[in-house]
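K.L.:
sequence first, predicted coordinates after that:
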Amino acid sequence: MAAFVPPLASFAVTGTGGGGCRCAYRHRPSPVCALRPPTPLLGASSFASPFFRPEGMSGAAAATLDCPLVASTADPTFPLARSELSAAGVRSVLLSRPTTLGALGVDGLGPDATAVEVSMRIRRGKGGHLVRGKVATRAKAVCDRCCGSFEADVEGRFEVLLTSREARPGDAPVDLLEEGEMGAADVEEQAFPTGLTSVDLGGHVHDAVCLGVPTKLLCGADCPGVDVSDVDGVTVSKGDATGGRVRIPARGNAWGQQPVVEDDDYLDDEGEPLLAEAMAALKRRMQKRG
């Protein structure tokens, strides 16, 4: 249960239209900052921020920040104007907008100018807007199988419930979901008070891109693997003509390690005597120990 904490401080929001704050604890299940600006934010404004302190967050930890739940008042990375959220007489809006990895602050996936396509379905209801989004881009990657460089498709999703009301302990969540859909408790909630003219979805888009990177990176489903050359005088290459793997001589390799025989013919008719001999040797050792 989240505990209500009175405003501890005021903070400044800069930028035309008031980009809004980015909450340091927005991933927590508790409601986040409910902003109450006295007037629409134009240019630079200051206002108090009542908020709910997430369970487990001490008062001392909250007091260390100028605004207890504000991580940054920097320019928004993916602003969405209130006018874009809904059209006259239309309850559901489809919106598509391009951005870049650099604009979102995503590092390590490619050049900053790499395009990211964001498509959203926005449903309007009493007390808020439900935003369901998809992101698509391509990232520089290294194949987990052959270690070659390639471009991987990255696709991710995000969902956020923009609520215009001021949350209070015990309030039921704004339910804009249809029957059979994910429950409201599973959708991230973000405050979007009526005094703000835009909301920043940059954090949600950023996370969707990062989480959309495949856990298994393969340049292709038929990737044969890495080239291994000159191991004990034997070359093992991709696409071996026999369709199997080449046996490494049993004398050991150049690093003094015992080789592992991995070819597909090890247990054929020719290989059975080798297996029988090994089993006999093991039996003799066991008898000596006994």
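P.N.:
Looks like it came in fine.
K.L.:
contacts, neighbours, all on C-alpha from now
P.N.:
OK.
K.L.:
looks to me like His129 is in a strand.
P.N.:
Yes. Counting by DSSP: H, G, I helix; E, B strand; the rest coil, His129 is found in a strand.
K.L.:
that one and Val234, how far apart?
P.N.:
As judged by Cα to Cα, to the nearest Å, His129 and Val234 stand 64 Å apart.
K.L.:
which one's more surrounded, these two?
P.N.:
His129 (24 against 14; other Cα atoms under 10 Å).
K.L.:
wait, isn't the more buried one in contact with Leu161?
P.N.:
Yes. Using Cα atoms under 8 Å, His129 is in contact with Leu161, at 5.9 Å.
K.L.:
tell me where the stretch 51-200 of the chain has helices.
P.N.:
Under the criterion DSSP state H, counting those that start in this stretch, helices of the stretch 51-200 of the chain are mapped to 59-63, 82-85, 101-104.
K.L.:
in a markdown table: these, plus distance to Arg289 and mean neighbour count.
P.N.:
Output for the helices of the stretch 51-200 of the chain, formatted as a markdown table (distance: least, Cα to Cα, whole Å; neighbours: other Cα atoms under 10 Å):
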| stretch | distance to Arg289 | mean neighbour count |
| --- | --- | --- |
| helix 59-63 | 65 | 12 |
| helix 82-85 | 80 | 14 |
| helix 101-104 | 66 | 19 |
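K.L.:
Phe4: which of the ones you listed is closest?
P.N.:
helix 59-63 (11.2 Å; Cα to Cα).
K.L.:
quick one: Ala208 and Glu159 touch, right?
P.N.:
No. At 9.5 Å, Ala208 does not count as touching Glu159 under the criterion of Cα under 8 Å.
K.L.:
included below, for side-by-side comparison, is a second structure:
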Amino acid sequence: MTVFGFHASHEQIHPRALLDAAIHAERVGFDAGMCSDHFSPWSARQGQSGFAWSWLGSALQATTLPFGVVNAPGQRYHPAIIAQAIGTLAAMYPGRFWAALGTGEASNEHITGDRWPRKDVRNARLRECVEVIRALLAGEEVSHDGLVRVDRARLWTRPEQPPALIGAAVSVATARWCAEWADGLITVNAPLPHLRRMVDAYRDAGGRGPLHLQVHVSWAPEQAEAERIAYDQWRSNVFPPPVCWDLETAEHFDAVSADVPMATVERVVNVSADLGRHVGWLEEYLALGFDQIALHHVGREQRAFLDAFGTEVLPKLRAR
């Protein structure tokens, strides 16, 4: 049965309020949680940027939900530090934590002052990071000289069972590449033919493990309010790669999205006041074979969305 999760957006919501939302999500029937890991929001209107790894410890303690995080090791984070963070959470909360690994965005990584590499270099760097993280979680002492450097690192606190390392992808080519190393795949909502090609590419290349989907939604009791929320909070997030990878600051995203039409926002966010439409959209994703769907309401206020979806949407999806 598909797991329905709550996506916690650190870019938009103060970490205290986000923790309250995660607790409430469990109360109203969500099965799981996941969160972003950003240093900067996508827009000044979003206005937050809590540290995911501090928050995850609180969220795992405050709920019984399993949680995941989408992380980009290699520049802002040294892979040995990410291995230690993964290992500690997985040791404290066995079977309840997973990490998705991707190549990241300049908006978060430029803060180190290092040059932002080409995509092929970022891919190669991520593969090195994955190998380092896996070796450390397996108890090995690791030294490595490549795009990342490691000197005699060893994890002294490790989980009995290493958690899943999921591959993050938005393109068919990246999904196929993730099959080489990942324990599962995560992507974001997109037109159904594209998602189908991604799933097929991952599985046909030998990809194993669960398929995760993050779905951006905007709901309010009135259609005009659902549209206002989506346009205010998510119009800076409509740009496909490489633009979304390479812009460096929230101000850059706000500048290029100043004149984005609402129709463009509706291509990346499922916007409707009609809960039945949301059920229909989600049923289409279920038919593609996703094992976990994390719902991200793009508004900054979460409780009304959680109540509505917990009461009216999730039970219908489970019944069908």
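P.N.:
Everything's here; your move. Here the structure is a predicted model, which means the values were calculated and not measured.
K.L.:
please state their TM-score.
P.N.:
Once superposed, chain against chain, the TM-score is 0.19 (TM-score structural alignment, normalised by the length of structure 1); 94 aligned residues with a Cα RMSD of 6.3 Å.
K.L.:
ok so, going back, just so I know, which of the helices of the stretch 51-200 of structure 1 lies nearest Arg124 of structure 1?
P.N.:
That would be helix 82-85 among the helices of the stretch 51-200 of structure 1, by Cα to Cα, at 7.6 Å.
K.L.:
other residues contacting the closest one?
P.N.:
Here helix 82-85 of structure 1 makes contact (Cα atoms under 8 Å, 6 or more residues apart in numbering) with Val93, Ile122, Arg124, His129, Thr197, Ser198, Val199.
K.L.:
contacts only, for Leu161 of structure 1.
P.N.:
Applying Cα under 8 Å, 6+ apart, the residues near Leu161 of structure 1 are Gly128, His129, Leu130, Val131, Val187, Glu188, Glu189, Gln190.
K.L.:
which element is Arg284 of structure 1 on?
P.N.:
helix 272-289 (DSSP states H and E).
K.L.:
and for Phe4 of structure 1?
P.N.:
With DSSP H and E as criterion, Phe4 of structure 1 is part of strand 3-5.
K.L.:
output the contacting helices and strands for that strand.
P.N.:
Here strand 3-5 of structure 1 touches strand 51-53, going by 3 or more Cα pairs under 8 Å, 6 or more residues apart in numbering; DSSP states H and E.
K.L.:
buried residues of the strand it packs on, list them for me.
P.N.:
Phe51, Phe52, Arg53 (16 or more other Cα atoms under 10 Å).
K.L.:
also stretch 200-208 of structure 1?
P.N.:
Buried positions in stretch 200-208 of structure 1, judged by neighbour count with 16+ other Cα under 10 Å: Asp200, Leu201, Gly202, Gly203, His204, Val205, His206, Ala208.
K.L.:
test my guess that the first one contacts Cys23.
P.N.:
No. Contact between Asp200 of structure 1 and Cys23 fails when scored by Cα under 8 Å: they sit 10.9 Å apart.
K.L.:
give the residues shared as contacts by those two.
P.N.:
Joint contacts of Asp200 of structure 1 and Cys23 (Cα under 8 Å, 6+ apart) do not exist.
K.L.:
run through the residues that contact Met34 of structure 2.
P.N.:
Contacts of Met34 of structure 2 (Cα under 8 Å, 6+ apart): Gly5, Phe6, His7, Ala8, Phe67, Gly68, Val69, Val70, Ala294.
K.L.:
re earlier: reformat the helices of the stretch 51-200 of structure 1 as a markdown table; add distance to Glu155 of structure 1.
P.N.:
Below are those laid out as a markdown table (distance: least, Cα to Cα, whole Å):
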| stretch | distance to Glu155 of structure 1 |
| --- | --- |
| helix 59-63 | 36 |
| helix 82-85 | 23 |
| helix 101-104 | 13 |
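K.L.:
those: which one's closest to Leu275 of structure 1?
P.N.:
For Leu275 of structure 1, the closest of those is helix 101-104, at 56.5 Å, according to Cα to Cα.
K.L.:
helices along the stretch 51-200 of structure 2, start to end?
P.N.:
52-62, 79-92, 106-109, 119-137, 172-178, 192-204.
K.L.:
what residues of the fourth one count as buried?
P.N.:
Applying a neighbour-count criterion of 16+ other Cα under 10 Å, one finds 122-123, 125-130, 132-137 buried in helix 119-137 of structure 2.
K.L.:
could you redo those residues as JSON lines and give each row distance to Arg196 of structure 2?
P.N.:
JSON lines is the format used below for the buried residues of helix 119-137 of structure 2 (distance: Cα to Cα, whole Å):
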{"residue": "Arg122", "distance to Arg196 of structure 2": "25"}
{"residue": "Asn123", "distance to Arg196 of structure 2": "23"}
{"residue": "Arg125", "distance to Arg196 of structure 2": "28"}
{"residue": "Leu126", "distance to Arg196 of structure 2": "25"}
{"residue": "Arg127", "distance to Arg196 of structure 2": "25"}
{"residue": "Glu128", "distance to Arg196 of structure 2": "29"}
{"residue": "Cys129", "distance to Arg196 of structure 2": "28"}
{"residue": "Val130", "distance to Arg196 of structure 2": "26"}
{"residue": "Val132", "distance to Arg196 of structure 2": "31"}
{"residue": "Ile133", "distance to Arg196 of structure 2": "30"}
{"residue": "Arg134", "distance to Arg196 of structure 2": "29"}
{"residue": "Ala135", "distance to Arg196 of structure 2": "33"}
{"residue": "Leu136", "distance to Arg196 of structure 2": "34"}
{"residue": "Leu137", "distance to Arg196 of structure 2": "33"}
